[in-house]
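Visitor: Here's a sequence, model it:
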Amino acid sequence: MRASCIRRGAIVASAMLALATIAGPLPAAHAQAKEKRVGQKAAVAHPASIDRNGVLILTRSALLALDQANKTGNYTVLRDLGSPHFQTNSAAQLGDIFANQRKQGVDFSAVAVLEPQLTLLPQIEPNGMLHMAGFFPSVPLQVNFELLFEPVSRQWKIFGVSVNLTPGGPQAPETPTGDQPKPADATPPPDAPSIAVQPKKKPKPVKP
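Guide: Coordinates of the predicted model:
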């Protein structure tokens, strides 16, 4: 299940994107006007030239940094992994943003051993951001994520992240209320006619 959108968090200097938390929705910073003037075609996203290993490195490094920051209360490393726009937020501000996750004891450590299932393949947005989304199929809680990375000195740096947890594995429906159907009784009623099954007779050998 894909994370629905980049969500409200720490406001960057350009006022375009915020570090994501599980708070209220915020339009994704990578969204731009489809057309700037009449007759000009809108820029579109295109597939990113990144292999499976690159995806694993980026997703795990970002989410594990967030997981460790939530567990220790120290957001310095997470901040250092971000782009210059991301770093306009102090470590203390990041701590305030992720306070709810920290209090809830949200655990993302499963991303260290599981492989992500992508619901949005890596693509380059019109503003040059690397964008991807997906989930880690952990149990009992599944880690859903959406990530944006900004190119800085030929490296992808965290620009925005959205993470939430949903129940993992198949879920049975709730028990319906009201009268429940009784299981069928295999015992025939007393007045039901009995049916005897006659064994097949063996054919008699034919004498020569």
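Visitor: all contacts plus neighbour counts: C-alpha atoms, from now on.
Guide: Will do.
Visitor: Please, which helix or strand holds the most centrally placed residue in the chain?
Guide: The centroid of the chain falls nearest to residue 144 when counting by Cα atoms, centre = their mean (1.8 Å). Taking DSSP states H and E as the definition, one finds residue 144 inside strand 141-152.
Visitor: residue contacts, residue 48?
Guide: Residue 48 sits next to 122, 123, 124, 130 when contact means Cα atoms under 8 Å, 6 or more residues apart in numbering.
Visitor: how close does it get to residue 124?
Guide: Residue 48 sits 5 Å away from residue 124, going by Cα to Cα, to the nearest Å.
Visitor: what is in contact with these two at once?
Guide: Common neighbours of residue 48 and residue 124 (Cα under 8 Å, 6+ apart) are residue 130.
Visitor: on that earlier part again, in three-state terms, how would the nearest residue to the residue nearest to the centre of the chain once chain neighbours are set aside be classified?
Guide: Residue nearest to residue 144 in three dimensions, not counting chain neighbours: residue 135, with 4.2 Å by Cα to Cα, 6 or more residues apart in numbering. Following DSSP: H, G, I helix; E, B strand; the rest coil, we place residue 135 in the strand state.
Visitor: try the one 4 residues further on
Guide: Secondary structure, three-state DSSP: residue 139 is coil.
Visitor: Confirm for me that it is in contact with residue 171.
Guide: No - in this structure residue 139 lies outside contact range of residue 171 using Cα atoms under 8 Å: 11.5 Å.
Visitor: Neighbour count for the two, which is higher?
Guide: More crowded of residue 139 and residue 171, by other Cα atoms under 10 Å: residue 139, with 13 against 7.
Visitor: Check the gap between the more buried one and residue 111 for me.
Guide: Taking Cα to Cα, one finds residue 139 at 11 Å from residue 111.
Visitor: for residue 44, same thing?
Guide: Residue 44 is 30 Å from residue 111, by Cα to Cα.
Visitor: okay, these two: which has more neighbours?
Guide: residue 111 (22 against 10).
Visitor: now the other sequence, so there's something to compare against:
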Amino acid sequence: MKSTVFRVALFVAALCSVAIFSASEVLAEGKGAPLAKRASEAAAKSQLSATMDGVQIAMLIKSTVIALQHANQTGNYSVLRDLGTPLFRERFDQVKLSAIFSGLRGRGVNLSPILVLSPTLTKQPELTDQRQLRLVGNFPTQPLQIKYELVYQQIDGVWRVDGVSVEAVAVQTTEAGRTGGTPSLAAQTPAPRKPVASVKSARKPVQQQY
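Guide: This is a model prediction of the structure:
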């Protein structure tokens, strides 16, 4: 028997920074679900590749991270909020956004270097069944590596922010690094934590600054 489980996920997660997401997901279970899901994913990937190229994706990532940088710099989160979907704006007012990103702001982390760097995707761009675009990756900044997980929803032809996670974490020491080689991307970037339907408190920030 086929059944449909509806899950609405709204969460705030943090490592050295914090993350906020507001997304709707539909999970189909049943005998025909795996085949239908694969067909749907293939169609979504085909549509994504037809509508967005690497340059457009890079611009989308950079514009969001820089909007966060400006918000942290000025303490004014109105622009970042206005870039969001209606649900995002409903869930997060300026006061809440300021509180959520207080750890990143308090550490004085400067996200501006991403302007002259190309983002790296650690996962293929994903277009979900709910028409959400999920982008996960990092920028090769040092001594702190800027990592991101961003979710967008297209409204009236414009990709609106539906979730944003930005972390600044110390680049891990690897054998390649000790011998003068270049660490592999996998070694530098642990797998991102998966979203959960709960609110999590931020861990104590690492005392490292640019």
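Visitor: Mind checking the TM-score on these two?
Guide: TM-score for the superposed chains, counting by TM-score structural alignment, normalised by the length of the first structure: 0.66, backed by 159 aligned residues with a Cα RMSD of 2.9 Å.
Visitor: if we can go back for a sec, alignment lookup: the residue nearest to the centre of the first structure to the second structure.
Guide: Using TM-score structural alignment, the equivalent of residue 144 of the first structure in the second structure is residue 147.
Visitor: wait, what's in contact with that match?
Guide: Counted by Cα under 8 Å, 6+ apart, residue 147 of the second structure has contacts 136, 137, 138, 139, 166, 167, 168, 169.
Visitor: So which of those wins on neighbours?
Guide: residue 168 (29 neighbours).
Visitor: re the thing from before, equivalent range in the second structure for the helix or strand just after the strand holding residue 144 of the first structure?
Guide: As assigned by DSSP H and E, the chain's next helix or strand after strand 141-152 of the first structure is strand 155-167. Mapped onto the second structure using TM-score structural alignment, strand 155-167 of the first structure spans residues 158-170.
Visitor: Run the chain-centre distance for the lengthiest helix in the first structure.
Guide: Using DSSP state H, we find that the single longest helix of the first structure is helix 52-72. Distance of helix 52-72 of the first structure from its chain centroid, counting by Cα atoms, centre = their mean, to the nearest Å, is 14 Å.
Visitor: From the contact counts, what lies against it?
Guide: helix 76-80, helix 99-104 (3 or more Cα pairs under 8 Å, 6 or more residues apart in numbering; DSSP states H and E).
Visitor: if you set the cut-off to 10 Å instead, what comes out?
Guide: Counting contacts by 3 or more Cα pairs under 10 Å, 6 or more residues apart in numbering; DSSP states H and E, helix 52-72 of the first structure packs against helix 76-80, helix 91-97, helix 99-104, strand 117-124, strand 130-136, strand 141-152, strand 155-167.
Visitor: Next, the buried residues of that helix.
Guide: 55-56, 59-71 (16 or more other Cα atoms under 10 Å).
Visitor: Which of the residues you listed sits closest to residue 19 of the first structure?
Guide: The nearest member of the buried residues of helix 52-72 of the first structure to residue 19 of the first structure, counting by Cα to Cα, is residue 66 at 11.0 Å.
Visitor: residue contacts, the closest one?
Guide: 60, 72-75, 77-79, 98, 107-109, 161, 163 (Cα atoms under 10 Å, 6 or more residues apart in numbering).
Visitor: Select from those the one having the most neighbours.
Guide: residue 161 (27 neighbours).
Visitor: so that residue touches residue 147, yeah?
Guide: Yes - the pair residue 161 of the first structure / residue 147 is scored as a contact, 4.6 Å apart, by Cα atoms under 10 Å.
Visitor: picking up where we left off before, mind listing what's buried in the strand holding residue 144 of the first structure?
Guide: Quick answer for strand 141-152 of the first structure (16+ other Cα under 10 Å): 141, 142, 143, 144, 145, 146, 147, 148, 149, 150.
Visitor: Nearest residue to the fifth one in space, please, no chain neighbours.
Guide: Spatial nearest neighbour of residue 145 of the first structure, chain neighbours left out: residue 163 (4.5 Å); criterion: Cα to Cα, 6+ apart.
Visitor: re the thing from before, residue 115 of the first structure: which of the contacts of residue 48 of the first structure is nearest?
Guide: Looking across those and measuring by Cα to Cα, the closest to residue 115 of the first structure is residue 122, at 15.0 Å.
Visitor: burial of the closest one, as a residue count?
Guide: 21.
Visitor: when you align them, which residue in the second structure goes with it?
Guide: That one, residue 122 of the first structure, aligns with residue 125 by TM-score structural alignment.
Visitor: check contacts around the residue nearest to its match when sequence neighbours are not counted.
Guide: Spatially, and ignoring its direct neighbours in sequence, residue 125 of the second structure is nearest to residue 135 (5.3 Å; Cα to Cα, 6+ apart). Residue 135 of the second structure is in contact with 57-58, 60-61, 120-127, 148-152, 164, counting by Cα under 10 Å, 6+ apart.
Visitor: Understood, closing this out.
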